[in-house]
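J.: Need coordinates for the below:
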Amino acid sequence: MNAPLAPAIAIVGLACRYADAGTPQALWQMALAQRRAFRRLPRERLNLADYAEAVAGADGTHASEAAVLHGWHFDRERFRIPAATVRASDPAHWLALEVAADALADAGFGDGAGLPRLTTGVVIGNTLTGDGSRAAGLRLRWPYVRRTVAAQLAAEGWPLQRQQDFLAALEAQWKAPFPVPDADTLAGGLANTIAGRICNHYDLGGGGWSVDGACASSLLAIAQACSALVAGDLDVAIAGGVDLSLDPFELVGFARVGALAREDMRVFDAAGTGFWPGEGCGLALLMRAADARAQGLRPYALIRGWAVASDGSGGLTRPEVAGQRRAIERAWQRAGRSPADATLFECHGT
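T.: Model (predicted):
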């Protein structure tokens, strides 16, 4: 006997911030127009002159373009966040909070009014918080830098007083771009706090956590939220993903693993070239479809099937057909539908 079908999940609110698309409607128009939003990486995000492979070798990257947010500024006064807290926290926190506010408003829950707060939760997909956190960590690496530079100065015969004067000036210059650590520093650099910050701002008691499934993080967040809604653990879920990571750790790493395209991307092509990076945030407000109908909410769409799978002993950084197929089959089985019913496929392709 077939297992009973899971209740459908309604998407009742949507919001996003992506390169050249600050709303879901703008993103949809970009897709219809087949318009790309890739631009040369800004110098303040990555100095290409420093990280070109011809200069840096194995420590370099061939990435030169990305889909970068431009002109975005977090309105801390709107959310009543102290300036010191904003400076101490990775911008991914504030981007997610802003998009969550817009998703709530889109569903008719502006400022959280009308939410069942005790049973509303947040599930955020994120990998590595953001490059702001890693950059800020450079301040705390100063003792290593100081020892290394001092040893070299001594080896070159610098007088002790001149060494000390030089290192004092270098320390001030080294630390100047980064906020002084305070009570907000630790929480502001953690991925799990992104979801917690949204819960804190809206006084939500259903739970808030972040999930890291690499490129699948946003989908994994949606799947977990749907499962929590079906289980009755939540009545409303804010779910999706945020990513603001375009620093050397990722761009050099992706270059070494061969994931970054050296020419135009060729998605779903036998001669795939890899991807170009991007950043942004997209969140959905989810409810059980029956509850949404009872409240008179009109959903954008219904989610009837979702699933998770892995490749087992397949390639650690390379998708395997068997693992991909397993996830798809499980999702269709949960939905109680056949792939023959589908009229549109939307996929992630690298």
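
J.: only C-alpha atoms for contact and neighbour calcs from this point on.
T.: Will do.

J.: quick one: the strands in the protein?
T.: Using DSSP state E, the strands of the chain run over residues 9-18, 39-40, 65-66, 120-125, 208-211, 236-243, 280-288, 301-303.

J.: what's the last one packed up against?
T.: Of the remaining helices and strands, those touching strand 301-303 by 3 or more C-alpha pairs under 8 Å, 6 or more residues apart in numbering; DSSP states H and E are strand 9-18.

J.: want to put them side by side, so please do this one too:
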Amino acid sequence: MTEIKLEILKEVSNKNISLELAKKLLKYLDEVEFHREPVAIIGMAGKWPGAGSISEFWKLNMEAIPQVRPFPSSRQNRVDKDSEKLAEMQVGSYLDQIEDFDPEFFGISPREAELMDPVQRQFLSIAWLAFEDAHCPLPRLKGRSVGVYVGYCAGSDDLTYGQLIRQRNPELFNLAITGNLSPMIAGRISHLFDLRGPSLVIDTACSSSLVAVHQACQAMRQGDCEMALVGGVKLHLLPAASFESIGIESKDGMTRTFSGEASGTGIGEGVAAVVLKPLSKALRDGDEIYATILGSASNQDGSTSSLTTPNVEAQVAVIEQAWAEARNNSDLASENFYLKIGCMEAHGTGTQLGDPIEFEALSRVFKKWASDLRHHCAVGSVKSLLGHLDSAAGITGLVRAALMVNRGWILPSLHFIQPNESIDYFSSALYVNDHLIRWPIGGKRYCGVSAFSMNGTNCHVALGEQIQKTPVTWRKNSLEGVVLLSAHSPDSLRGYIRVLRKYLIERCPEFGGLLRSLAVRHHFKCRFAFSSDSIEQTIILLDKALNLWPNLSQIETNNSSEISKNYMKGISGDWSALYSEFSYARIPGTVFDTRDFWFSNTELPNDVGYDPEQITRALWKSILGSSYVSDDENFFRSGGDSLKATYFISRLSNILDCNFDLDQLWKTPTLTELLKVIRPA
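T.: Presented below is the predicted three-dimensional model:
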């Protein structure tokens, strides 16, 4: 593209074309270039069995220990507690708990948290951490055209939280509607963070979250949004072994991708999100980039022998299309570009039908590029480690692939002991990588990611390494920096100090990058700041803080500066401007102050024999739950919203046989004020 622009300028100087025409041509070329521009992955966060963060996820993949386990008894007891005998559960890759949440952090009432599907709660927390990892604090996001794309398939759930509420307490479900509608997973994030871009939940079953990535990339190239949060989530409330099988499940929970011992796919849980931004903007803003999305494509199997049978030709087409788009990148413009592709993160369900078709599709793609290429590109799947995460499978594969490209290791695919007789390994350009290996040295690293669905929707993403500029280093002893720490509660602050200390000992990032990354974050009311000149000194002072907690005045006094004093006073300064000459560092995200939330079987009052004041008070309290503090608390500031208000007024009017309208609650939003109206009635 640059060469074409130079030719246009040359023609202008030779007076072969007019300046006006040259401007139009250059503008058109800029638009074409923008629509083909790579997309940068600038932030990631996730939670999987055995891994509560991106760094733990990488470690888990490096160690290659399958996470298949029995369903946690604590979770089963909560869901299945009314049964005389607990049902037998499927083995799988399960999270230890899904009830944990920090509602106060997000300004959500405890009552609303109880009624929210854990799917919404978990994804909301991960969304915050992803934005934080991308160094995008809340004030920078408010009112901007930021899209939210979430892959989620409620139809594949064994039991949803909304169904559970409806079974146990049908009346309570009327208050739980917003917390259990799938579109609210994305909508709630856009609402809470004031994001004005498209906000969608995408359901293509197994390929949902990778299709969400593709859709987000297209939206940014079309100008629908300037950046996007993309992710997926899958939880199992009650994966009973008696749940009707669809015939592809692994009996022992293990997923043996591309192996002759493959006996089906294991089930798993997880939630993950990435933050995407056009590459030019990411480079302009100095963002740290995990990898770049060079191309993506999605298509459909069309007519096959049955609705759920994969189509090898469709898989070939979607992979070719994604890499054809990626070739617009100058580094892949050469004819032998395929030699630079070192790994394919496969869908890899471990089924006797799906694996041979997928391997054949990948092999055909490489044969079209180079018919004589053998055993050049590694192939594997994260499903061999964590099982099939359904609507979170694609985004989990993308995270794994981005980390491989970023860190220069090709991760192993597990359980590959004997070959599958239906797969032609020997004449293929692919090889199943069953152990941890260094990425071959030489040029940039490239990797593909596939996600296919039983509904026929296929998706493939082409990833490339982004070479980062050499960071400016901190000159120890030449000056001191200020470490700025904050949290929304004392417990959360203490928890973060503990996590940060551990991280600094294990990773030892560049000190200037640490200072910048902390300075650019959202700054909460609970603060702790001190001067330091190195990572080593910072660790020592964090140690002291934990030992002296909560009396931190000694550290603040002995290691203070004008900046730290103003910060501790709660002054609102442009802290993000500090240390802007340094590159960002990947540091731990917020430590939430969580506790368990689960709906209770509290019955809503319906006895008209009660005193009107008792009825009103009981109904008010049942709707607001523990958010109800006093009679003078505002209904709408205690977790009430328009739907809850409508339900409250309707229910109160029926019980008291009076005609109240919604305006009454807006006029008298406290219980004290409302009772003054109720008593005469």
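
J.: ok, now which ones touch the residue nearest to residue 208 of the first structure when sequence neighbours are not counted?
T.: Nearest residue to residue 208 of the first structure in three dimensions, chain neighbours excluded: residue 122, at 4.5 Å (C-alpha to C-alpha, 6 or more residues apart in numbering). Residues in contact with residue 122 of the first structure (C-alpha atoms under 8 Å, 6 or more residues apart in numbering) are 195-196, 198-199, 206-209, 225, 237-239.

J.: neighbour-wise, which of those leads?
T.: With neighbours defined as other C-alpha atoms under 10 Å, the most crowded of the contacts of residue 122 of the first structure is residue 239; it has 31 neighbours.

J.: What does that residue correspond to in the second structure?
T.: Taking TM-score structural alignment, residue 239 of the first structure has residue 230 as its aligned residue in the second structure.

J.: got it, and residue 317 of the first structure?
T.: By TM-score structural alignment, residue 317 of the first structure lines up with residue 308 in the second structure.

J.: Over to residue 74 of the first structure?
T.: In the second structure, the residue matched to residue 74 of the first structure (TM-score structural alignment) is residue 101.

J.: ok, now how distant is that match from residue 110 of the second structure?
T.: For residue 101 of the second structure, the distance to residue 110 of the second structure (C-alpha to C-alpha, to the nearest Å) stands at 10 Å.

J.: Next: residue 399 of the second structure.
T.: 32 Å.

J.: what's the closest non-adjacent residue to the spatially most central residue of the second structure?
T.: Against the mean C-alpha coordinate of the second structure, by C-alpha atoms, centre = their mean, the closest residue is residue 273 at 1.5 Å. Excluding its sequence neighbours, the residue lying closest to residue 273 of the second structure (C-alpha to C-alpha, 6+ apart) is residue 231, at 3.9 Å.

J.: correct me, but the one you found touches residue 211?
T.: No: Residue 231 of the second structure lies out of contact with residue 211 (C-alpha atoms under 8 Å); the separation is 10.0 Å.

J.: what residues do the two have in common as contacts?
T.: Common neighbours of residue 231 of the second structure and residue 211 are listed as residue 151 (criterion: C-alpha under 8 Å, 6+ apart).

J.: Looking for the alignment partner of residue 109 of the first structure in the second structure.
T.: By TM-score structural alignment, residue 109 of the first structure lines up with residue 136 in the second structure.

J.: so how many other residues sit close to its match?
T.: Around residue 136 of the second structure there are 20 residues (other C-alpha under 10 Å).

J.: do the one 3 residues further on as well
T.: For residue 139 of the second structure, the tally of surrounding residues (other C-alpha under 10 Å) stands at 13.

J.: Show me what the residue nearest to residue 208 of the first structure lines up with in the second structure.
T.: When the second structure is aligned by TM-score structural alignment, residue 122 of the first structure is paired with residue 148.

J.: With residue 224 of the first structure instead?
T.: Here residue 224 of the first structure is matched to residue 215 in the second structure, going by TM-score structural alignment.

J.: Burial check on its match, number of neighbours?
T.: Neighbours of residue 215 of the second structure under the rule other C-alpha under 10 Å: 19.

J.: Give me the distance between the closest residue to it other than its chain neighbours and residue 563 of the second structure.
T.: Distance criterion C-alpha to C-alpha, 6+ apart; nearest residue to residue 215 of the second structure, sequence neighbours excluded, is residue 149 at 7.9 Å. According to C-alpha to C-alpha, residue 149 of the second structure stands 39 Å off from residue 563 of the second structure.
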